[in-house]
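Colleague: Compute the structure for the input listed below.
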Amino acid sequence: MAAALVPLAWRTRSLPSPLGAVGRAGAVAEVKLRDDQYTLDHMRAFGMYNYLHLDSWSQDNVYYVDQSGRVMNLSVTLDTALQKPREVFRLPADLTACDNRLCASIYFPSSTWVTLSDGTGRLYLIKTGKRGDSASEKWEIVFNEELGSPFIVAHSVSFVKSGTHSVAVLLLRVEKDELDTKGSGFHVTLEWVTIAEMSKEGDHQYEICRKRVLQGKSVPHYAAIEPNGDGLMILSYKPFKSVQEEEKKLAENDDAKTANEKKDPLYYWQQTEDDVTITIHVPQDITKDDIKVHFSPENICVTLKDQPPLMEGRLHSSVDHESCTWIIKENKSLEISLIKKNEGLRWPELIIGDTNGELIMDPSQATEISECLMHLTSEEMNPNPEKENPPCNAQELEECDAFLEDSATLCRFDGDTLQVTHVINLGSNQYLFSVVVDPREMPCFCLRHDVDALLWQPHPDQPENMWEHIATFNALGYVQASKQDKKFMACAPDYSYSALCECLRRVFIYRQPAPLSTVLYNRKEGRQVGQVAKQLVATLEANDPILGFQATNERLFVLTTKTLFLIKVNTGN
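Modeller: Next up is the predicted model:
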């Protein structure tokens, strides 16, 4: 991507000190991590929280919560000017009185509804009227309830079914896990709460009609409820599972332990880079005609005679089901061979959520894994470069090409059963950011594909085309990896540019390629260049940490503790 540095002009408005006169805006209500919030998950969920909230239904309006618990609105006027901060809502509780609190969080599920957490564990559902219209805008609480330990609002949607209005909210917590003795000691909880309008004695009230809980061991990169409330999509490094299902399995396991001693595994499995081999011991009286093995690209089912399935479920990754086979060995064992579609990908489990099998790793595989890790302690760059198929050494890569989590999974959960209906292993396609392109649709997520960044729009109503590629940002995947101090990333809803900011001062803007008004030739190749993409850099006139970052088609909003910077990017013509 051709890059040109272009000076930027921006307009700013300072947010006065909280010691100012009544009616003035106070500093942002930043909540810093405590000593007991020391994990990477705490940092991702709360330490890197975006304190600036863009109203996607009215993109000239941004909001933040100040230290007095007031929701402050700033609106764009005259293209590059901001109105004075105005208070639109005040939290009833005193935030400073609670020691164990998180940052307050806001989400806009519709043009007239807001969901709000005060960070202490209380959820508010607020009817606002038409926002952006001072004549009809009035924030009024229609529901508020204490929902346990503190949380942030990750996402929310507003919908009508069978004439009943509902608002579904996704709450995120990082909680102490007393059973975790080997990991971080914490787990991540996503609580899916549905609040519906109820009619009681002629009075219309909003009450919680359903709660669903999922747990995982990493903060999701992306988690969003479908617009009609029928499903949930989660993109995460480690999988999430329904707490109800886990409790059911634990109860079943407890019953089994009470009745019997520990049972042997029902099956054993091994894997190479290309295939998976499953071995099942079958009774002596079982013949080949008694065995039924059903393969599909995503699932497997094995039954003996008319008994319930011996093993059944969704495979960790896709297989070439037409090439999968099974045979009866001489020792009366059933051997099943699965051919991996994604060659080289190692499976951490055979069937998702199934604990009835045991992975057998032969010494050569253990040695291979050890050799893959040797570069972490080796002092030699590559002792035998002429060796056929030399191992990949991390030192041979550029530093910006490495990132902590080299694989993530995108899952869709059914809203009624909380069972996984779709799962995609993203491999090395690193998650970058999410953005609301159309507030009536689910948020889009952006993934790194080689050096580029691709934007994907979920379509839950299209099972055969559930994720659509809608935009490409050339070289952004590579460029963002080189920014060691980056904090937030975003893009314009019309894809005209992408942007990222560092923890302090600097903002980088990457425009999409645009036609040139003059003739330009490539000096090396001599060919005419028709389009050029530009990089723009802005340095903020403040040394305070950046706490919020939002992008619209025409502007970037950058929030520090005491200042909101408005950067004009596009003309809007």
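Colleague: Only C-alpha atoms from now on, for both contacts and neighbour counts.
Modeller: OK.
Colleague: Can you pull out the residues in contact with the helix or strand hosting Val423?
Modeller: Using DSSP states H and E, Val423 maps to strand 420-425. Identification of contacts with strand 420-425 by CA atoms under 8 Å, 6 or more residues apart in numbering yields 317, 407-414.
Colleague: Pipe the residues you listed into a markdown table and attach neighbour count per row.
Modeller: Shown next, in a markdown table, are the contacts of strand 420-425 (neighbours: other CA atoms under 10 Å):
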| residue | neighbour count |
| --- | --- |
| Ser317 | 21 |
| Ser407 | 17 |
| Ala408 | 21 |
| Thr409 | 17 |
| Leu410 | 19 |
| Cys411 | 21 |
| Arg412 | 23 |
| Phe413 | 21 |
| Asp414 | 16 |
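Colleague: this one next, for a side-by-side:
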Amino acid sequence: MDESGDRAITDDSMADSRVEQVDAASLLQQKRCCEVELPVRRDLLDAQFQGYKLSLEELPSLRIATLAGAVGSEWGASQAQELTSLQHFRAFAVINGLSIDPWSAAAGDHFAVYYFNQQRQLVCHFVPSQPQASLPANSAGQIVGSFSDNATVESTATDAVPLCGSVQFADAQHCVVTNGRGRLFVHTGARHTQTGQEWTWGPVVDYVCPESCLLQTARTVVSGGAVSIHLVVLYVGKQASKDASRFVTVLEWIVLQAVGSSWKTQRVRRLEGTSAPHYIAVEPPGDGLSLVGEGIFKIVFDSQRVVTDTATPADEVMEEQPPVDHAGLGKRSCFNTGLAAPDDMPSSFGPDDLEECDSFADETYNAAWMRFDGSTEAVSHRADLSGRQLLFTATVSPDQMPVMCIRYDVDGLVYQPIPPEAGSEKVPWEHIATFNALGYVVASKQEKKFAVCSTALRFACVCDGNRNVYLYRNEVPVGEQSVLKNRKTGQTISHVARQHVLTLNDAELPIVGLAATQQAVVILKKNALTLIYL
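Modeller: Model (predicted):
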């Protein structure tokens, strides 16, 4: 059994990974769940794809100054001395500081983008959806919430290092914010009136996260006329064990209900794992939680019921390993498997001779998609994603869970998770689109920082840390007015996929956020928002 996905690395042993034996009962539970395979629609694959043609077309753009400087992943980088484990680094080192309200993007000629500035204020800009649309009155930005230390709504939750705030949109009427210091706030009401006034925020009065946290997802659920908000926060805490130097990644699945102008927790469920998940979403009915992560996650706490962990002897779930034939192993095999090479084996080369491709250090090597059932708190479905790179996630429709783009050979396959029906064995995934050769493209971008796609799945966008933005558009017909031929073969090309390479100004400033709508890409730097229209 592969245990390399369950590890905790502290600052004292960052160079030497310590592999921890996973919980036997959790492994047995996941073995009993429904194992599913990723479906692949062959009609969405193009074996004859000819690649992307570099376009020199000048795309329309718009540049808007930020208010008091935007923050994002560089905030986490500034706290590097306080990030004491690999788990902290994976959770907080790269934070996309830009959010688009998906309900505003589908509302008309303008959409709303949000970010936190250096004064811990939530800033909103209304920007045109199309290049020919006029600028709205508040395109320069407005402050819709203040969460600084001297604000009246602020209450310091913890002595931990504060993170930048994060925002999620539960529906068209509810917006949830965490201030980065463990407190949660909810805004109720219309967000698209463009009044220019600061919003009213109702605090969650009975919840304080024990550590600095990030808000991962939020969704409104209506059941029997009652409205509740399901949300998930992520933090890294100390492991409750004899070895207090170890850390554990924690996800808290919280259900909120309104009490007057404030909010209270109705239910809290806590999951623990070995690394920050790459994807997490609450199902629209609120019946389940889907996540893509490395190693094992399990529910360890529920405020409404006692969580029991069936005591299962380890030998009942540990697969018996055959004896290792050291004589049949090369020195390289011993390095890759973690086995100690026999003393009499010739030392042809050492660890310094290994190349990057010889390592299993990729974060998705032991990744899996898991669905936790909200009623049984067990893993109901699981899909192995070992070796498959998760390229990006995106919200295509606000009423559905975010989609995932997963590398398949050289392509990027877009999957839409679907809540499973009771008693149905149908795979709760749907392959809805393909970005040709995107897996190959992303693998070649060694400096990649963020990646997104349009809500219409018309194009994908990749950016590096400072200045370059790469756009990859799906194939479109060449048109009746022109003829395009392959110079070598003479074959007439009827469809062409185009690539755009854009260079941003202020190359010394990092890109702190990236998002996309149906026709626009939005890039956030500390000093400016840049919109590119396609």
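Colleague: so what number do they get for TM-score?
Modeller: With the length set by TM-score structural alignment, normalised by the length of the second structure, the two chains reach a TM-score of 0.75; 439 aligned residues with a CA RMSD of 3.2 Å.
Colleague: before we move on, back to that, from the contact counts, what lies against the next helix or strand after the strand holding Val423 of the first structure?
Modeller: Using DSSP H and E, the helix or strand that follows strand 420-425 of the first structure towards the C-terminus is strand 431-435. Here strand 431-435 of the first structure is seen to pack against strand 444-449, strand 486-491 when contacts are counted using 3 or more CA pairs under 8 Å, 6 or more residues apart in numbering; DSSP states H and E.
Colleague: of the ones you listed, which approaches Thr112 of the first structure most closely?
Modeller: When those are compared by CA to CA, strand 444-449 sits nearest Thr112 of the first structure, at 22.0 Å.
Colleague: Tell me the buried residues in that closest one?
Modeller: The neighbour-count check on strand 444-449 of the first structure (16 or more other CA atoms under 10 Å) flags 444-449 as buried.
Colleague: quick check, nearest of those residues to Ile328 of the first structure?
Modeller: Scanning the buried residues of strand 444-449 of the first structure for proximity to Ile328 of the first structure, where the rule is CA to CA, the winner is His449, at 43.0 Å.
Colleague: Now do the same contact list for whatever residue of the second structure lines up with the closest one.
Modeller: Using TM-score structural alignment, the equivalent of His449 of the first structure in the second structure is Tyr408. Listed by CA under 8 Å, 6+ apart, the contact set of Tyr408 of the second structure reads 388, 439.
Colleague: do that again at 7 Å, thanks
Modeller: Arg388 (CA atoms under 7 Å, 6 or more residues apart in numbering).
Colleague: Please report how far it lies from Arg371 of the second structure.
Modeller: 21 Å (CA to CA, to the nearest Å).
Colleague: same deal with Thr193 of the second structure?
Modeller: Taken as CA to CA, the span from Thr193 of the second structure to Arg371 of the second structure is 37 Å.
Colleague: next one: Arg63 of the second structure
Modeller: 41 Å.
Colleague: now do Thr503 of the second structure
Modeller: For Thr503 of the second structure, the distance to Arg371 of the second structure - CA to CA - is 40 Å.
Colleague: on that earlier part again, now the contacts of strand 420-425 of the first structure in CSV, with secondary structure?
Modeller: Formatted as CSV, those follow (DSSP: H, G, I helix; E, B strand; the rest coil):
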residue, secondary structure
Ser317, coil
Ser407, coil
Ala408, coil
Thr409, strand
Leu410, strand
Cys411, strand
Arg412, strand
Phe413, strand
Asp414, strand
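Colleague: okay, those residues in a markdown table with distance to Val302 of the first structure next?
Modeller: Formatted as a markdown table, the contacts of strand 420-425 of the first structure follow (distance: CA to CA, whole Å):
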| residue | distance to Val302 of the first structure |
| --- | --- |
| Ser317 | 18 |
| Ser407 | 29 |
| Ala408 | 29 |
| Thr409 | 26 |
| Leu410 | 27 |
| Cys411 | 25 |
| Arg412 | 25 |
| Phe413 | 25 |
| Asp414 | 25 |
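Colleague: nearest spatial neighbour of the equivalent of Val441 of the second structure over in the first structure, skipping sequence neighbours?
Modeller: Residue correspondence to the first structure (TM-score structural alignment): Val441 of the second structure is matched to Val479. Computed as CA to CA, 6 or more residues apart in numbering, the closest residue to Val479 of the first structure that is not its neighbour in sequence is Val451, at 7.9 Å.
Colleague: hang on, isn't that neighbour packed against Tyr478?
Modeller: Yes. With contacts counted by CA atoms under 7 Å, Val451 of the first structure reaches Tyr478, the gap being 4.6 Å.
Colleague: can you count the residues close to Tyr124 of the first structure?
Modeller: Around Tyr124 of the first structure there are 19 other residues, counting by other CA atoms under 10 Å.
Colleague: what residue of the second structure matches up with it?
Modeller: Checking TM-score structural alignment: Tyr124 of the first structure goes with Phe185.
Colleague: Would you agree that match falls within a strand?
Modeller: Yes. Phe185 of the second structure forms part of a strand when assessed by three-state DSSP.
Colleague: Figure out the helix or strand that the match of Val441 of the second structure lives in.
Modeller: Going by DSSP H and E, Val479 of the first structure is part of helix 476-481.
Colleague: Check how far that helix sits from its aligned residues in the second structure, on average.
Modeller: On superposition with the second structure, the mean distance recorded for helix 476-481 of the first structure (mean CA distance after the TM-score superposition for the first structure) is 0.5 Å.
Colleague: For the residue mapped onto Val248 of the second structure from the first structure, which non-adjacent residue is spatially closest?
Modeller: Matched across to the first structure, Val248 of the second structure falls on His187, judged by TM-score structural alignment. The shortest distance from His187 of the first structure to any non-neighbouring residue, by CA to CA, 6+ apart, is to Lys217 (5.0 Å).
Colleague: cool, Ala190 of the second structure as well?
Modeller: Nearest to Ala190 of the second structure is Gln173, by CA to CA, 6+ apart, at 5.5 Å.
Colleague: what's Ala2 of the first structure in contact with, if anything?
Modeller: Applying CA under 7 Å, 6+ apart, we find Ala2 of the first structure in contact with 532-534.
Colleague: That one matches what in the second structure?
Modeller: In the second structure, Ala2 of the first structure lands on Tyr52 (TM-score structural alignment).
Colleague: same deal with Phe46 of the first structure?
Modeller: Looks like Phe46 of the first structure aligns to Phe92 there (TM-score structural alignment).
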